[in-house]
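Participant: here you go, sequence then predicted model.
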Amino acid sequence: MSARIILVRHGRSAHVHTGWLDAAAFQRWRDAYDAAGIMPGELPPPALRVLAMQAGAVVSSDLPRARASAELLVPGAEIATSPLLRELDLPVLPLGNARVPLAAWALAIGLRKVYGALRAEAPPAATQRQAGEAAAWLIELAAQRGSVLAVTHGWIREVLARALADRGWRRVHASGRYAHWSAWTLTDGRPSGASSPV
């Protein structure tokens, strides 16, 4: 068996917003989103629960929506949390005091990310450092436990997957590319317990 790292996006947030937002209101929304757990009645897909139960370790971001999602995947199990798996800060957008729907903010963030990718912009140094440290931690856990399932967030997962790829890991499966509860599985292609570069 090759060592595996499974990166899972959390379930749907309990924080719901309606109405239009300017930049200050958008930041308040972000703060409330980070403080909220997951939506009442939210349940992970059964196949993902099986995957989590089979993992040698389950870890999560220390934000409430990720912790709550991990607890649903492996009820009663010990779950280590880390700020290394926490969502990245959103880019500053040139919308100023314009009041627009939340969907417009999401679209602007997505377009900014695409623009950066097209220009081959490197992530900020702090982002690269966080992803590198998270990758090293998960690789070490996978070497010890055979497999690790990490409940994290949409944007950091992208950067973390690239950091793992830079260290020789390859993606072998991805479900629901950006959906809640989606899972990306990466493997180092070597038997469990073999050393991996960090």
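Facilitator: Cool, got the structure. Residues are numbered from 1 along each chain as shown.

Participant: C-alpha from now on. contacts and neighbour counts both.
Facilitator: OK.

Participant: after the lengthiest helix in the chain, which helix or strand is next?
Facilitator: Ranked by residue count and defined by DSSP state H, the top helix of the chain is helix 125-145. Moving toward the C-terminus from helix 125-145, the next helix or strand (DSSP states H and E) is strand 147-152.

Participant: so what touches the helix or strand following that next one?
Facilitator: Using DSSP H and E, the helix or strand that follows strand 147-152 in sequence is helix 154-166. Contact with helix 154-166 is made by 7, 9, 85-88, 128, 131-132, 134-135, 170-171, 178, as judged by CA atoms under 8 Å, 6 or more residues apart in numbering.

Participant: hmm, back to that, please identify the buried residues of the longest helix of the chain?
Facilitator: 127-128, 130-136, 138-145 (16 or more other CA atoms under 10 Å).

Participant: now the contacts of helix 154-166 as a markdown table including distance to Thr185?
Facilitator: A markdown table is the format used below for the contacts of helix 154-166 (distance: CA to CA, whole Å):
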| residue | distance to Thr185 |
| --- | --- |
| Leu7 | 6 |
| Arg9 | 12 |
| Leu85 | 16 |
| Arg86 | 19 |
| Glu87 | 19 |
| Leu88 | 21 |
| Gln128 | 21 |
| Ala131 | 17 |
| Gly132 | 18 |
| Ala134 | 16 |
| Ala135 | 14 |
| Arg170 | 8 |
| Arg171 | 6 |
| Tyr178 | 14 |
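
Participant: adding another structure so you can compare the two:
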Amino acid sequence: MTETAPTRAESLPVAPVRSGAIVLARHGEPALSRKIKLTSDGYRDWWGRYEVGGLLEGQTPPDCLVEQADHSVIYHSTRPRAIETARAVARGRPLIEDPIFIEAPLPPPNFPDWFRVGPRAWGVISRFWWWAFDHHGEGEESRDQAKVRARQAADMLEARAAQGDDVLVLAHGFFNGMVGMELTRRGWRCTRDRGFQYWCGRKFEKR
């Protein structure tokens, strides 16, 4: 039996789909004052209000995020501050809301009431206690559970980027950092780093 020679189109190799970039960005500035001193119980209440609050009025997203959103699949967490950030950046583009991107918890240690500091200081203290000692209350996410969630988030973002899509995540500072560390372990490289401030993010590309 005579075999038919492959056509030119059949003989050409199929080029692999280039993986898209992943940008992890923090939300805008929330409308909740930090110019106060709090006990540990006071900070616990403050953080609860922070979690359900929106953005401070009058903010404009930076051009770099708006431009990134113009050619990206956009994900955001279910927290109001992330939702409002995504809407401001997307300018009507489709959005994908997913609770997998919510911030890791910040339960403060039970310090005596004479110890009063501002929310920023409490955030550092609480994050250290949560990370170093896995300090969390009943029903709150543990450090190891958050690590699992970060791996799941990285799985989802990698799968979407593997289709050739650029991906923009509008979420929260520390959990974005956890996802970024997971991407780095998988061979992604941070090619643009604007830090962890409001409206700032980091871009990851596959090596």
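Facilitator: Thanks, I have it. If you're wondering where the values come from, they're calculated on a predicted model, not measured in any experiment.

Participant: quick one: contacts for the aligned partner of Ala106 of the first structure in the second structure?
Facilitator: Using TM-score structural alignment, the partner of Ala106 of the first structure in the second structure is Gly123. Contacts for Gly123 of the second structure (CA under 8 Å, 6+ apart) come out as Leu106, Pro108.

Participant: which residues of the first structure fall in strands?
Facilitator: 2-9, 20-21, 57-61, 80-82, 100-101, 147-152, 170-174, 183-191 (DSSP state E).

Participant: hang on, the earlier thing: mean shift of the longest helix of the first structure relative to the second structure?
Facilitator: Mean deviation of helix 125-145 of the first structure relative to the second structure after superposition (mean CA distance after the TM-score superposition for the first structure): 1.2 Å.

Participant: report the angle between that helix and strand 147-152.
Facilitator: Angle of helix 125-145 of the first structure versus strand 147-152, following axes from the mean of the first three to the mean of the last three CA atoms, to 10 degrees, is 150 degrees.

Participant: next, the angle from helix 125-145 of the first structure to strand 2-9.
Facilitator: Using the same axes, to 10 degrees: helix 125-145 of the first structure against strand 2-9 is 130 degrees.

Participant: so which elements touch helix 125-145 of the first structure?
Facilitator: Helix 125-145 of the first structure sits against strand 2-9, strand 147-152, helix 154-166, with contacts defined as 3 or more CA pairs under 8 Å, 6 or more residues apart in numbering; DSSP states H and E.

Participant: looking at those, which is nearest to Gln54 of the first structure?
Facilitator: strand 147-152 (8.5 Å; CA to CA).

Participant: which residue range of the second structure does the closest one align onto?
Facilitator: Matched against the second structure by TM-score structural alignment, strand 147-152 of the first structure falls on residues 166-171.

Participant: other residues contacting that stretch?
Facilitator: 19-27, 68-69, 71-77, 82, 85-86, 101-103, 157, 160-161.

Participant: Arg91 of the second structure -> the first structure?
Facilitator: Counting by TM-score structural alignment, Arg91 of the second structure corresponds to Pro75 in the first structure.

Participant: then Arg186 of the second structure?
Facilitator: For Arg186 of the second structure, the aligned residue in the first structure is Arg167 (criterion: TM-score structural alignment).

Participant: tell me the span between the first and last residue of stretch 79-90 of the first structure.
Facilitator: From its first residue to its last, stretch 79-90 of the first structure covers 27 Å (CA to CA, to the nearest Å).

Participant: ok now it, how far from the chain's centre?
Facilitator: Relative to the centre of its chain, stretch 79-90 of the first structure is centred 8 Å away, using CA atoms, centre = their mean, to the nearest Å.

Participant: ok, stretch 99-119 of the first structure next?
Facilitator: With CA atoms, centre = their mean, you get 18 Å for stretch 99-119 of the first structure.

Participant: contacting residues for the counterpart of Val59 of the first structure in the second structure?
Facilitator: Applying TM-score structural alignment, one finds that Val59 of the first structure aligns to Tyr75 in the second structure. Applying CA under 8 Å, 6+ apart, we find Tyr75 of the second structure in contact with Ala86, Leu95, Ile96, Glu97, Asp98, Val167, Leu168, Val169, Leu170.

Participant: skipping its backbone neighbours, what lies nearest the fourth one in space?
Facilitator: So that's Glu97 of the second structure. His76 (5.1 Å; CA to CA, 6 or more residues apart in numbering).
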